[in-house]
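Novice: I'd like to go over a predicted model; first the sequence, then the structure.
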Amino acid sequence: MRDHHSLSSLKKIIRDPSKLREVGYYLKKDIYDVFTNINRLWYKKFNQSEPGEFITDEWDTLVILDAARPEYLKENMTFSNENWSYKYSPASYSYGFMESEFKDQELHDIVYVTGNPYISRLQEDIFHDIINLYESAWDDDQQTVKPSKVVEYTKKARDQYPNKRFIVHFMQPHFPFIASEYQEKISGRIANELGDGTGVHPWNSQMYRCEDNHEDLIQAYKDNHKLVLPLCKKVAEDESGQTVITADHANLIGERGFPIPIKHYGHPADFPHPSLLRVPWITIGSGNRKTTADKPVDREDVSENTVSERLSALGYKE
C-alpha cells in the first residue's frame, strides 16, 4: 500500500513539480508517526493517571463534551453555582472512552443522546434508548451535529422518558470549528490535494505541515468551547436534579512528547498523555430524581456506511 502511495506521489510530482511541497507532508508524517509510536509506548508503560469513575458517580444528567480542554471551559463558564473538579479519562479518544465506560454494561435507566457516531460500534442493549443524532440531525454543510440540535432532541427525549437519567454527548468543541471566523483560514486541505484520507482535519495539518497559523487554530478551537457552553447550561437548567459536565478526553495543542520531544496535536488513539486524559468534572445543582430501569426499546440500526461517512467527516481514518 505504501509503495503504491509513493509511486502515485512520484507521478504527481512529475506531472506538476509544485506538488513536491505537498508530498513532503507525507515524508514528514512518516517520520512523525515513528516518533509518535515511540512516545505512545512510553506513555502506555509509565502513565500513572488513575481513571476516574464516570458512570458510577452521582448525576441525573451527564453532559459529555467531545475533546474539551478544562482551561478553555473555565475561561467561558457562566454558571453561578458550579463546583469544579477534575478526573482522568480512561482513554485518549472517544471509542476508547465508550468501550471502557459502557461496554457490557446494563444501563437501562439511561437514555443516551449523542452526536458521536462511535456509539454504534458497541452492542445495542446497553442503554434504555439511544438517540442517534449523527443520522437524524447531521448538518451536511457543517459536517457535524450542531449543539442546538442536541439540546432540541434532548428536550424531546426528556418529555418522552421523564423517569430516566440522561447522557448528552455534544460533538463540540471537536473539529469542525463551526463557531469561528477562523474556520476558513484553517487549511485541512492536504488530503484533498493528494487524494488521501489521512489528513482531513487541521490538527494533522498543524503537526505534519505546520502551515496553518497556530494562533488562528487555537482561537478556532476556543471558539467551539465558547459556542457549546451556553447550550450545556440550557441542558442543565431544563431539568431538575444534578447535572455534571465533563469530556470524553481532551485535545493536545502542541505539548511536547517524551522521550522524543516532538509537538503533539489532536487526540491520537491509545496515547495516554496526561494533558490528553485530564478532563473537567463540573457539578451543577443537587439532589437526585427518581428513575427506573426498563428493558431497551426497539430501534432501527444506523447503517455502517452512514457511521463510516460521519466518522470520516470528523477526521477519523476508517
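Specialist: Thanks, I have it.

Novice: going forward, measure contacts and count neighbours with C-alpha atoms only.
Specialist: OK.

Novice: surely residue 198 meets residue 192?
Specialist: No - if you go by C-alpha atoms under 8 Å, residue 198 and residue 192 don't touch, sitting 9.8 Å apart.

Novice: can you name every helix or strand that the helix or strand hosting residue 22 contacts?
Specialist: According to DSSP states H and E, residue 22 maps onto helix 20-46. Applying 3 or more C-alpha pairs under 8 Å, 6 or more residues apart in numbering; DSSP states H and E, one finds that helix 20-46 contacts helix 190-194, helix 202-208.

Novice: so which of those is nearest residue 89?
Specialist: helix 202-208 (20.6 Å; C-alpha to C-alpha).

Novice: can you tell me what sits against stretch 174-188?
Specialist: Contacts with stretch 174-188, where a contact means C-alpha atoms under 8 Å, 6 or more residues apart in numbering, come from 66-68, 142-144, 199-202, 204-205, 211-213, 216-217, 219-221, 223-224, 227, 314-315.

Novice: from residue 65, how far out is the residue lying closest to residue 116 once chain neighbours are set aside?
Specialist: Leaving aside its chain neighbours, residue 116 sits nearest to residue 171 (6.1 Å; criterion: C-alpha to C-alpha, 6 or more residues apart in numbering). Shown here: residue 171 relative to residue 65, a distance of 6 Å by C-alpha to C-alpha, to the nearest Å.

Novice: what's the answer for residue 42, then?
Specialist: 28 Å.

Novice: the structure to be compared is supplied as follows:
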Amino acid sequence: MTDENEVMDPGRLISKGVRNPTQIPTWLYFRVQGVYDEFVFTPRKARYLFEEDWDVAVILDACRYDLAAERIASHSIRLGDPEKATSVSSWSPDWIRRTFGSAPEETLAETAYITANVFTNELPKSALGDVDRVWQYAWDEELETVPPRPVTDRAIAAIRTGEFDRYVVHYMQPHLPPVGKHAGRFTGFSPQEGEPGEEREEAEWAAVKSGAIDPDTAREAYRENLAPVLDDLEILLDNIDASKVVITADHGNYLGEKGRWGHPRDHIHPAVREVPWWETTATDRNTYTASNYDTASERVDREEKLEALGYF
C-alpha cells in the first residue's frame, strides 16, 4: 500500500506523470477533490464524533444511511429510525485520522478503541488509553474478515471493567466480504490496480464492475451483511451499562451510482458520505458471557488482511 506522504512527493508525482501522461487529468481531478474535501466540504458539513456527548460509540463499517433506515425496520433491535449524518470521510483511513486526530489529547487518554478495522496505523501519535486490535488475533481465514462476535466479546469485557471514560467499538460489517447468507461468494477476486486516492474500488466491487459478479447479487450481499452486526449490537446493548450510546458509521458505500462501487477516497457523494446516527442507552442485564481470546496468539500480516478486504 502506498504511503500518503509518498503519493504527495513532488518528484515522484512528476515521474508518474511522465510515465503516464494520459492519467494527468484524472490525477489532477482527485488532488483538487481531495483538497476540497479536506479543507472545505468536511469542516463545513461533517459530524465529528468527539464533538458529541457519549459514553460508547459503535461504528458500523461502510454502512449507508438508506441501508440502515431500510434494514432497521425489519430487525428486532429497538433503535427507531436513524438520523442522517455526514461522515468526515469516504474511506476508513481518513475517517480514523480525522476523527481521532481532532480529539483533545486528554480525551484520547481516557478513550479505549476496540476495532476490527485494519487501518489502526492511521491513529494519531497521541496515545489513546487503549487500542484493542481485534483484527490481529480474531481474523477468520474462511470469511476473510473479522466477524462481529469477537468485537462484541472484547467490547463487553472492556466496558464492564469501567477503566475508561469512553469506548469506541468498530465493527467491520456491513463492509464486504459477507459473513452470513452470502459468505464465501466474494473471495478470490483480484482488485483493481491503483493507489490510494485514485478512482478504484475494493476487490469485490471491482469484480462487480468487470461483470464477474452480478450487480444485484452484490447489492443483496451488502444489504444482508448488516443483519449479523445488528444481531450482535443487540447483545452488546443488553450487556453493558452506558447512559449514552451513539451508533453510526465511518462512511457509506456506492452501489452503482454514476457507475461507481465501493468507497473510494476523497468522495463527497451522499452514497459514501451520508451515514446513520442513533442515540440510545444500554443496561447490563448480564444475559451474555463474553468469550476469552488469546490476544497474543497471532500477529497477522496487515497487508494480507488488507488484500483480503480488497485494498490491493
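Specialist: Thanks, I have the structure now. What you see is a predicted model; the values in this text were computed from it and never measured.

Novice: filter the contacts of stretch 174-188 of structure 1 down to the buried ones and hand me the PyMOL line.
Specialist: The PyMOL selection below is limited to those of the contacts of stretch 174-188 of structure 1 classed as buried (16 or more other C-alpha atoms under 10 Å):
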select buried, resi 66+67+68+143+144+199+200+201+202+204+205+212+216+217+219+220+221+223+224+227+314+315
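
Novice: taking the contacts of stretch 174-188 of structure 1 one by one, which sit in helices?
Specialist: 202, 204, 205, 216, 217, 219, 220, 221, 223, 224, 227 (DSSP state H).

Novice: in TSV: the residues you listed, plus distance to residue 7 of structure 1.
Specialist: Formatted as TSV, those follow (distance: C-alpha to C-alpha, whole Å):
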residue	distance to residue 7 of structure 1
202	26
204	23
205	22
216	35
217	32
219	38
220	36
221	36
223	40
224	39
227	44
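
Novice: what about residue 42 and residue 65 of structure 1, which has more around it?
Specialist: Set residue 42 of structure 1 next to residue 65 and count neighbours by other C-alpha atoms under 10 Å: residue 65 wins out with 26 against 18.

Novice: do I have it right that the more buried one meets residue 172?
Specialist: Yes - counting by C-alpha under 8 Å, residue 65 of structure 1 does reach residue 172; the two are 6.1 Å apart.

Novice: for residue 125 of structure 2, what are its contacts?
Specialist: Counted by C-alpha under 8 Å, 6+ apart, residue 125 of structure 2 has zero contacts.

Novice: quick check: it vs residue 108 of structure 2, distance?
Specialist: As judged by C-alpha to C-alpha, residue 125 of structure 2 and residue 108 of structure 2 stand 11 Å apart.

Novice: now do residue 189 of structure 2
Specialist: Taken as C-alpha to C-alpha, the span from residue 189 of structure 2 to residue 108 of structure 2 is 38 Å.

Novice: do residue 237 of structure 2 as well
Specialist: Taking C-alpha to C-alpha, one finds residue 237 of structure 2 at 23 Å from residue 108 of structure 2.

Novice: now residue 70 of structure 2
Specialist: 34 Å.

Novice: so which of the two has more stuff around it?
Specialist: residue 108 (23 against 13).

Novice: before we move on, which element is that one in?
Specialist: helix 105-109.

Novice: how far does that helix sit from the chain's center?
Specialist: Relative to its chain's centre, helix 105-109 of structure 2 lies at 22 Å (C-alpha atoms, centre = their mean, to the nearest Å).

Novice: need the next SSE after that helix, C-terminal direction.
Specialist: strand 111-115.

Novice: the helix or strand following that next one vs structure 1 - mean distance after superposition?
Specialist: Tracing the chain past strand 111-115 of structure 2, the next element assigned as helix or strand by DSSP H and E is strand 130-133. Mean deviation of strand 130-133 of structure 2 relative to structure 1 after superposition (mean C-alpha distance after the TM-score superposition for structure 1): 0.7 Å.

Novice: tell me the angle the very next helix or strand once past strand 130-133 of structure 2 makes with strand 111-115.
Specialist: On the C-terminal side of strand 130-133 of structure 2, the closest following helix or strand by DSSP H and E is helix 148-161. Comparing the axes of helix 148-161 of structure 2 and strand 111-115 via axes from the mean of the first three to the mean of the last three C-alpha atoms, to 10 degrees yields an angle of 160 degrees.

Novice: helix 148-161 of structure 2 vs structure 1 - mean distance after superposition?
Specialist: Mean deviation for helix 148-161 of structure 2: 1.3 Å (mean C-alpha distance after the TM-score superposition for structure 1).

Novice: read off where that helix ends up in structure 1.
Specialist: Matched against structure 1 by TM-score structural alignment, helix 148-161 of structure 2 falls on residues 147-160.

Novice: can you list the residues that contact that stretch?
Specialist: Applying C-alpha under 8 Å, 6+ apart, the contact partners of stretch 147-160 of structure 1 are 111, 113-115, 131, 133, 137, 164, 168-172, 228, 231, 234-235, 238.

Novice: what do we get in structure 2 for residue 93 of structure 1?
Specialist: With TM-score structural alignment as the criterion, residue 93 of structure 1 pairs with residue 91.
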